[in-house]
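Q: I would like to see how this sequence folds:
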Amino acid sequence: MARRTRGKVVRKEAEHRINENIRIPKIRLVGDNLDDVSEVAGQKILPEIYDTYKVKKWAEELGMDLVEISPNAKPPVCKIIDYKRFLYNKKKKEKEIKAKTAKTVIKEIRFGPNTDDHDFDFKVKHAMKFLEDGAKVKAYVHFRGRTIVFKDRGELLLLKFLKELEEYGAAEALPKMEGRRMIVIVSPKKKKKS
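A: You can find the predicted model right below:
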């Protein structure tokens, strides 16, 4: 497949060498369909070293492709397979693996050093819901202007916040300063499967 970049045509290299692109005189043939290959070849085919031209001929007679699986082996390892189906199955597996990986969601909750009790309780309830949903919570106290002198208030506020969320999650670390913010990250507790 070719694509154009600023007037130049750039050829995209194939992931595997197939059929006529395999120019080595001998290869090691492996695969699940060696019985089918044996019928075409008229002899019992085992996972052994064969002349490349013979194996290409067998693949052509089966209506399949000769695909180089391991090019760095001595001699290279090849299979007779349907290359398009092989690529399709490979992409499908990669997609399944990607879907199974957990995506971490981080929700932020902002406090001021002088946050009153009502606001604090309101934000704690939100944090509880976030943790129950499996998201991490990044809580921070933002110090504006001269409020930077109240670092101890901010730390007490975040420690109180952690105490309220003990049942729902655990802090990854103690509150720490980053610029004008004091930050703590709370991870949800693992739910016990019954």
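Q: please make it C-alpha for all contacts and neighbour counts, starting now.
A: Noted.
Q: pull the number of nearby residues for the nearest residue to A139 once chain neighbours are set aside.
A: Distance criterion CA to CA, 6 or more residues apart in numbering; nearest residue to A139, sequence neighbours excluded, is I109 at 4.7 Å. Residues lying near I109 (other CA atoms under 10 Å) number 15.
Q: buried residues, stretch 146-153. List them.
A: Buried positions in stretch 146-153, judged by neighbour count with 16 or more other CA atoms under 10 Å: K151, R153.
Q: which other residues reach that stretch?
A: Residues outside stretch 146-153 that contact it (CA atoms under 8 Å, 6 or more residues apart in numbering) are P113, N114, R180, M182.
Q: what do you get for stretch 76-93?
A: 26-31, 33, 59, 64-71.
Q: could you check how far that stretch is from the centre of its chain?
A: On the basis of CA atoms, centre = their mean, to the nearest Å, stretch 76-93 sits 21 Å off its chain's mean C-alpha point.
Q: and the helices in this protein?
A: In the chain, the segments counted as helices under DSSP state H are 34-41, 52-62, 83-100, 117-132, 151-164.
Q: make TSV out of those and add distance to Y140.
A: Converted to TSV, the helices of the chain look like this (distance: least, CA to CA, whole Å):
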stretch	distance to Y140
helix 34-41	63
helix 52-62	64
helix 83-100	31
helix 117-132	12
helix 151-164	8
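Q: nearest to K189, out of the ones you listed?
A: Each of those has some distance to K189 by CA to CA; the shortest is helix 117-132, at 7.8 Å.
Q: just checking, what packs against the closest one?
A: strand 106-111, strand 136-142, strand 181-188 (3 or more CA pairs under 8 Å, 6 or more residues apart in numbering; DSSP states H and E).
Q: and the angle for the longest one with strand 106-111?
A: Taking axes from the mean of the first three to the mean of the last three CA atoms, to 10 degrees, one finds that strand 181-188 is oriented at 140 degrees with respect to strand 106-111.
Q: the structure of the following sequence is requested for comparison with the preceding one:
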Amino acid sequence: MKKKYKDQSIINEYIKYPQVRLIDVIGKQLGIYSANEALNIAIEQGLDLVVISDKSEPPVCKIIDYGKYKFAKEKKAKEAKKKQHNISVKEVKMRYKIDYHDYKVRINQALRFLQAGDKVKVTVIFRGREIQHYSLAIELLDKMSRDLKDISQIQQIPIKDGKNITMILSPYKK
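A: As a prediction, this is how the structure comes out:
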């Protein structure tokens, strides 16, 4: 039975491979040893034997301080997670007979979302019999896409969705 930790590392006496390729603390290849010999070398140095790659033949093991190795691996994973930006879809809603100032507010909202790297779903809402003014809503969405053309591109053209018309804008790739 192999002892694997949460980070999937096999260490010390849980390494059951007949032979391993051994790398020392400074990264120098020592050669191919039996797993027991490699473990004894690691114990003499007061360190751990950790399987770095079990994909190769024979598996690659390194003599390191497992605590420090685990800490560095976790720190690297946190940094990668920090740099990752999840793109989400933000929504801007309005009516087809929107006032000029309110329209400017929606443009600024969409601009802020696009600059943050998010997609923007622009929705024009109809109530009652307003759906007969479908062409005015399309004109409004076209105007919005023209006003935001410097920072975005149309990902989804205006589509009728029940009593709404939606369009999706996405920021340009950097």
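Q: quick check, central residue of the second structure?
A: What sits nearest the mean C-alpha location of the second structure, by CA atoms, centre = their mean, is Q84, with 4.7 Å.
Q: separation between the equivalent of T123 of the second structure over in the first structure and V186 of the first structure?
A: For T123 of the second structure, the aligned position in the first structure is Y140, judged by TM-score structural alignment. From Y140 of the first structure across to V186 of the first structure, the span is 11 Å (CA to CA, to the nearest Å).
Q: what about the equivalent of E61 of the first structure over in the second structure, neighbour count?
A: When the second structure is aligned by TM-score structural alignment, E61 of the first structure is paired with E44. Close neighbours of E44 of the second structure, defined as other CA under 10 Å, add up to 9.
Q: give me every residue that touches the aligned partner of D147 of the second structure in the first structure.
A: Counting by TM-score structural alignment, D147 of the second structure corresponds to E164 in the first structure. By CA under 8 Å, 6+ apart, the contact set of E164 of the first structure is V124.
Q: if I look at E164 of the first structure, how far off is A170 of the first structure?
A: From E164 of the first structure across to A170 of the first structure, the span is 11 Å (CA to CA).
Q: list of residues touching the longest strand seen in the second structure?
A: In the second structure, with assignment by DSSP state E, the single longest strand is strand 152-161. Applying CA under 8 Å, 6+ apart, the external contacts of strand 152-161 of the second structure come out as L114, I138, L141, S145, I165, T166, M167, I168, L169, S170, P171, Y172.
Q: nearest to H101 of the second structure among those?
A: For the contacts of strand 152-161 of the second structure, the nearest to H101 of the second structure is L141 (16.0 Å; CA to CA).
Q: would you turn the helices and strands packed on helix 117-132 of the first structure into a markdown table with distance to R17 of the first structure?
A: Shown next, in a markdown table, are those (distance: least, CA to CA, whole Å):
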| stretch | distance to R17 of the first structure |
| --- | --- |
| strand 106-111 | 43 |
| strand 136-142 | 45 |
| strand 181-188 | 47 |
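Q: which of the ones you listed has the highest mean neighbour count?
A: Highest mean neighbour count among those (mean count of other CA atoms under 10 Å): strand 136-142, with a mean of 23.
Q: pull the residues that contact it.
A: With CA under 8 Å, 6+ apart, strand 136-142 of the first structure has contacts from 104-113, 127, 130-131, 154, 158, 180-188.
Q: how big is the offset of that strand relative to the second structure?
A: Here the mean offset of strand 136-142 of the first structure against the second structure after fitting is 1.8 Å, by mean CA distance after the TM-score superposition for the first structure.
Q: and the angle from that strand to helix 151-164?
A: Using the same axes, to 10 degrees: strand 136-142 of the first structure against helix 151-164 is 160 degrees.
Q: centre of the chain versus strand 136-142 of the first structure, how much separation?
A: Using CA atoms, centre = their mean, the offset of strand 136-142 of the first structure from its chain centre is 26 Å.
Q: and stretch 71-80 of the second structure, by the same measure?
A: The chain centre lies 15 Å from the centre of stretch 71-80 of the second structure; the measure is CA atoms, centre = their mean.
Q: Provide the aligned range in the first structure for that stretch.
A: Counting by TM-score structural alignment, stretch 71-80 of the second structure pairs with residues 88-97 of the first structure.
Q: mean per-residue distance, the matching stretch versus the second structure.
A: Per the superposition on the second structure, stretch 88-97 of the first structure and its aligned residues are separated by 1.0 Å on average (mean CA distance after the TM-score superposition for the first structure).
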